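> Sequence first, then the predicted structure:
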Amino acid sequence: MLQNRFGKLAATALAGSMLMGAAACGGGEETSSAQPSGAGTSAPAASGAKVGLAYDIGGRGDQSFNDSAAAGLDKAKAELSLADTKELEAGSGETEAAKEERLRLLASGGYSPIIAVGFAYSGPVKKVAAEFPDVKFAIVDDAAATAPNITNLLFAEHEGSFLVGAAAALKSKKNHVGFVGGVQVPLINKFEAGFIAGAKAVKPDIKIDVKYLTQPPDFGGFNDPAKGKTAAEGMLDAGADVIYHAAGGSGGGVFEAAKAAKGLAIGVDSDQAKTAAPDLQGVIMTSMVKKVDIAVYDFLKGVAGNTVKSGPAVYNLKAGGVDYSTTGGQVDDIKTKLEEYKQQIISGKITVPEKTS
């Protein structure tokens, strides 16, 4: 969805030019494991593959969602015999036609597999995959784009968010926490639902403020630190002392506000106590880690071994696809309790809601 989507925003290029791109995070229904299901794809397998990766808004360097995907690609470069890689970025507010052309450019250039980072690629991936049936595609955070040559890399964001919600409630001294979502879409609602459930599991009467920065089709909420800061300042001024963001690059503004108010923040997607700006890392007590890097690497390894399959590959808490981070030691005193909640989710004793209503 979802960490700081800092970094550069590339301008949308015209069809046929070297488009740079990606959209915003996406989502879908979960199953119980991280194993792809469905029929195998038809493209030739992969030793020496040319890999294309189309980023979400912000691209490599966002310190979050995109950087996690980039880390998976980097690991594949180091460990698999990839012939070539091409990474393209997106600009804010671009059309589906631009996304299609970006994917088409990669496919026509001989890149296979191609990985699209984010649910906004759903329609474009489905369309271009039909045009290039011998090219393998993967899409992160979307279950809607289906075809014999598409693998859907999905995550149980609500389960990881439950754990950081519990952490927020355990750490809050004011019984008041907040959630900042980048864009009000079903995927980000999963983060909110899990966070609320986790906080209320600890303190049923806790006050929880919720603010979304933009509404679709405006996905700028994933890369607007100023809006993130303003939203967090409002919550902190109203009495919240811990704020969780699922807002990509906008999260940097949340961290700035928390630091200024001497509050605490919770990162998302990556371990942001490692990736955020150095002067802000200390305010991040934990992050909901979403292991896009593992999903990307697993997919590329499957292509290399000719074992990749189409359909959903779901990375949930049991599969290690989501978790909470412990960098900085700020949750060491509550880790035993968080681990208890984790095991209850894995065992099925706790079922975490995926929607707030």
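Perfect, I can see it now.
> alpha carbons only for contacts and neighbour counts from here, please
OK.
> Strands of the stretch 151-300 of the chain, start to end?
For the stretch 151-300 of the chain, the strands defined by DSSP state E, counting those that start in this stretch cover 176-183, 207-214, 242-246, 264-269, 284-290.
> Second structure for comparison follows:
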Amino acid sequence: MKKWLRTLTMTAAVAVTLAACGAGEEAPATDEEAAPGGGAVEATDFTVGMVTDVGGIDDKSFNQSSWEGLSLFGSEFGLEEGTDYRYLQSGDMAEFEPNLRTLVREDVDLVWGIGFLMEDAIRTIAQQVEDAQLAIVDSVVADEDGVPLANVANITFKEHEGSFLVGVAAGLQTTGNKVGFIGGVEGSLIKKFENGFKAGVKAVNPDAEVIVQYAESFNNPDRGSQIANTMYSQGADIIYHAAGDTGNGLFTEAINRARNGENVWAIGVDRDQHEEGVFGDDGQSVTLTSMVKRVDRAVYLVSERTMNGDFPGGEVLEFGLDDEAVGIAPSQDNMSEEALQAVQDYQAQIQGGDISVPQTDEEYEEYLSSL
């Protein structure tokens, strides 16, 4: 049976590492969390580099989370930033391949491509330089037969599961029965965010309307503000984004309206975006919650595994609720007790197999028919 027909699951090594992370023993993600080993170890000669997506290293979302994971990995294992671990920033998609190629030519042991938009560039280099060790987030790099390339580690997430949970929160806390979703570039990945969110909303509030619009960019905050302005003007009071730096425009618009006395909320993505919604002197935030996607955790663990001589080339590693790799952000002060309880209940149902969260438009329609 070809590899692409097999169930795509985490390898045992990663699964065991994640499963061992419980309360008080959470795997590393940011500088605010504990890391395995409890401190830096002796430096090695391992080198690792990452190429950012177009949102930039400080996008307060996807790229930033990835870099936080790599930075923590480097510091914990005694690596020197700028020499042993570093990043190259991409201003646009045309810079993906040159940036990746630069790191490969420098014989960096593990080269990360952050984002599904880098799939073609990763494939080109992987096929040309067979001894390179490459990793990509949010995509599977395969050959013409659909078989994952042997020198690429493919990191994926069950974003639809986490999006379902923030959808539950939105469905219960909307006062006008109208919420919104802003996507970056439309495609199968962001559709997982969209359909999971819509399913969560409908699970608890079948009468709610979900407005959906794509910005067709992950790097245009002004466009994000424009879309948010339109949605709020149409009566949406809660908007969830999966749009990288474009989504930062959502917070700008929500803050402006909140300062004018409007009761509107934003839902963040990838990392806890509570701070992005803060306005005024009292620390109040327009961020209702965020769907945390632990790219930082995945980057750390796969980098460590590769350093230890177990590069997962040709494998597809999928991280979800069971791995504490997606879910609701720890900042929950703006969520109602009803919403918090419902999130817990629905998470248990998803993990127990009672709910299959839709990823595609077709699956979403099937899901609606089952309600």
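Yep, that arrived. Here the structure is a predicted model, which means the values were calculated and not measured.
> ok so, going back, tell me which of the strands of the stretch 151-300 of the first structure lies nearest to Gly348 of the first structure.
When those are compared by CA to CA, strand 284-290 sits nearest Gly348 of the first structure, at 19.9 Å.
> by contact count, what packs against the closest one?
helix 157-171, strand 264-269, helix 272-275, strand 322-324 (3 or more CA pairs under 8 Å, 6 or more residues apart in numbering; DSSP states H and E).
> so that strand corresponds to what in the second structure?
On the second structure, the counterpart of strand 284-290 of the first structure by TM-score structural alignment is residues 287-293.
> how far out from the middle of the chain is that stretch?
11 Å (CA atoms, centre = their mean, to the nearest Å).
> Can you find the partner of Ala232 of the first structure in the second structure?
Per TM-score structural alignment, Ala232 of the first structure is aligned with Ala228.
> Look up the closest residue to its match, ignoring the ones flanking it.
Counting by CA to CA, 6 or more residues apart in numbering, Ala228 of the second structure lies nearest to Leu250, which is 5.5 Å off, once chain neighbours are set aside.
> mind listing what the aligned residue in the first structure for that neighbour touches?
Applying TM-score structural alignment, one finds that Leu250 of the second structure aligns to Val254 in the first structure. Going by CA atoms under 8 Å, 6 or more residues apart in numbering, Val254 of the first structure touches Pro225, Gly228, Lys229, Thr230, Ala231, Ala232, Glu233, Ile243, His245, Ala265.
> Surely the third one touches Ala261?
To tie it back to what came earlier, the one meant is Lys229 of the first structure. No. Look at Lys229 of the first structure against Ala261 with CA atoms under 8 Å: they stay out of range, at 11.3 Å.
> The two - which one has more neighbours?
More crowded of Lys229 of the first structure and Ala261, by other CA atoms under 10 Å: Lys229, with 20 against 15.
> if I look at the counterpart of Ala169 of the second structure in the first structure, how far off is Gly160 of the first structure?
Aligned counterpart of Ala169 of the second structure in the first structure: Ala167 (TM-score structural alignment). Remark: distance between Ala167 of the first structure and Gly160 of the first structure (CA to CA, to the nearest Å) = 11 Å.
> Between the helices and strands packed on strand 284-290 of the first structure, which one is closest to Ala34 of the first structure.
Nearest to Ala34 of the first structure among those is strand 322-324; the distance by CA to CA comes to 11.1 Å.
> The closest one corresponds to what range in the second structure?
Residue span in the second structure matched to strand 322-324 of the first structure, by TM-score structural alignment: 326-328.
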